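In: A predicted structure for the sequence below; I have some questions about it.
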Amino acid sequence: MAIDTVVFDLGGVVCRYQPELRLRELARLAGREPGEVRRILYGGGFVAQTEMGYWTAEGIVAEIGRRLGRPIGRAELEAAWLAAFPVDDEVLDLVAREATRHRVAVLTNNDLLLREALLRARPEFGDRFGAIVFSAEIHAVKPAAESYRRALSIMDVEPSAVLFVDDSEANVAGSRLAGLSAVRFHHAQQLGAELERCR
């Protein structure tokens, strides 16, 4: 079957993933050191729980304040949470070109707070991508086969009609096991060449 839809990862593909920027902002807001923030939020599995959808956006806001010992306003926290995802404009240009030939979508392992923050701060994402699916919505994370099945069900597309782009070799391998074609992302120039081969 010919490719109908190209699905992009968010952090590491459409956006550069720079978690140190998030930690720095959270540390500033909470009056702590970045390493301490990492240990408190990431060390105990809290962030992994949010990515599986065990926490609502409101619950995440309240729990981060509780864990860091200082309430943080929703707007400030959204900005800090989103700081780890600066947009890669070169990749967005590729997405725009690809959208003239195929449907384009996003599948990311991330939480509901980031989803709300992303669509509020960057409303053009909602226009650019036909679907933006977060692991927290489908209660499954890549590279589990179920994550791809549930996401493609939302997108209403068969696995054999999808090209998946991710920077993680494990996620690329998992998508192939689920029946998708896939390429591993290294940089925009390489991705552009890969997409041209799929025309």
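Out: In hand now; what should we look at? This structure is a prediction, so every number in the text was calculated from the model and none was measured. Numbers count the residues shown, from 1 in each chain.
In: going by C-alpha atoms from here, please, whenever you check contacts or count neighbours.
Out: Noted.
In: can you show me the helices along the chain?
Out: 19-30, 34-42, 46-51, 57-68, 74-82, 89-98, 112-121, 124-128, 135-138, 145-155, 169-177, 188-197 (DSSP state H).
In: including mean neighbour count, could the ones you listed go into TSV?
Out: Below are those laid out as TSV (neighbours: other CA atoms under 10 Å):
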stretch	mean neighbour count
helix 19-30	19
helix 34-42	16
helix 46-51	20
helix 57-68	16
helix 74-82	18
helix 89-98	16
helix 112-121	18
helix 124-128	14
helix 135-138	21
helix 145-155	19
helix 169-177	19
helix 188-197	14
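In: dump the ones you listed to TSV, plus distance to residue 161.
Out: Shown next, in TSV, are the helices of the chain (distance: least, CA to CA, whole Å):
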stretch	distance to residue 161
helix 19-30	33
helix 34-42	36
helix 46-51	26
helix 57-68	33
helix 74-82	31
helix 89-98	15
helix 112-121	26
helix 124-128	20
helix 135-138	21
helix 145-155	10
helix 169-177	12
helix 188-197	14
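In: second structure follows, compare the two:
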Amino acid sequence: MKNVVFDLGAVLIEWDPALAFADIFTTRDAAEDWLTRIDFNSWNRFQDGGRSFQDGLAVARAGHGDEIRHLEGYLDAFPLTIDTPVPGTWEIAEALQARGVPLYAITNWSADTWPHALTRYPRLEEIFRDIVVSGQVKQLKPAAPIYRLLMDRNGLAAGDCIFIDDSMANVEGARAVGMDAIHFTGAEALSRELAARGLL
């Protein structure tokens, strides 16, 4: 039996950080310009790697001064950024589950914001047998240890796993440890890929 391992962000759950600041900036462009100025993507990757929110704020403040003041409300506003599910993918996961396919997940996600994901999407804990959250284990995709951690925790062999991610770097990371992997570009294409592997 093959095991299917999902990424979550941009595969099952849309993530749009600008929405956390929609009540602060008058336009989306203004919010995105500010996110660029404070190098939000780099900041967030460290959060996903296990840095605490308070430590993250201190680092951002040291680098950007008062310009990061809006970031202080990010944790509370985070639910706004994940309110939209990716079209069609939940249905695929549920179809796999109905066929008895073991489902797992590996996500680059901050430990501080992860509880919001479970509140908004309680099905995560019902569909997946195990979810490895990068911020909790302090490992990030696409480095090999996070894939191996999932396999070690659940007694899985790499050759029996199919990994799905929207990031090609993460797909290549999975392949490097011996997993089959699918680059996610949309639910329709994913359904075809899984059908070709005899899972749907």
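Out: Great, that's in hand. Bear in mind the structure is a predicted one, so any value in this text is a computation, not a measurement.
In: looking at the helices of the first structure, which is closest to residue 6 of the first structure?
Out: Proximity to residue 6 of the first structure (CA to CA) singles out helix 89-98 among those, at 8.0 Å.
In: distance from the closest one to the middle of the chain?
Out: Taking the mean of its C-alpha atoms, helix 89-98 of the first structure sits 16 Å from the chain's own mean (CA atoms, centre = their mean, to the nearest Å).
In: what's the mean deviation for that helix versus the second structure?
Out: Once the two are superposed, helix 89-98 of the first structure sits an average of 0.9 Å from its aligned residues in the second structure (mean CA distance after the TM-score superposition for the first structure).
In: tell me the helices and strands packed up against that helix.
Out: Here helix 89-98 of the first structure touches helix 188-197, going by 3 or more CA pairs under 8 Å, 6 or more residues apart in numbering; DSSP states H and E.
In: which elements pack onto the helix it packs on?
Out: helix 89-98.
In: out of the helices of the first structure, which gets nearest to residue 13 of the first structure?
Out: Ranking the helices of the first structure by distance to residue 13 of the first structure, with CA to CA as the measure, places helix 89-98 first at 7.1 Å.
In: contacts for the closest one next, please.
Out: With CA atoms under 8 Å, 6 or more residues apart in numbering as the test, helix 89-98 of the first structure has contacts from 13, 14, 104, 128, 188, 192, 195.
In: same question, stretch 162-169 of the second structure
Out: Contact partners of stretch 162-169 of the second structure, identified using CA under 8 Å, 6+ apart, comprise 2-8, 10-11, 142, 171, 174, 179-185.
In: go again with 6 Å.
Out: Residues outside stretch 162-169 of the second structure that contact it (CA atoms under 6 Å, 6 or more residues apart in numbering): 4, 5, 6, 7, 179, 180, 181, 182, 183, 184.
In: gap between the last one and residue 192 of the second structure?
Out: Read it as residue 184 of the second structure. Separation of residue 184 of the second structure from residue 192 of the second structure (CA to CA, to the nearest Å) stands at 11 Å.
In: again, but for residue 40 of the second structure
Out: Applying CA to CA, the value for residue 40 of the second structure to residue 192 of the second structure is 35 Å.
In: go on, residue 28 of the second structure?
Out: As judged by CA to CA, residue 28 of the second structure and residue 192 of the second structure stand 35 Å apart.
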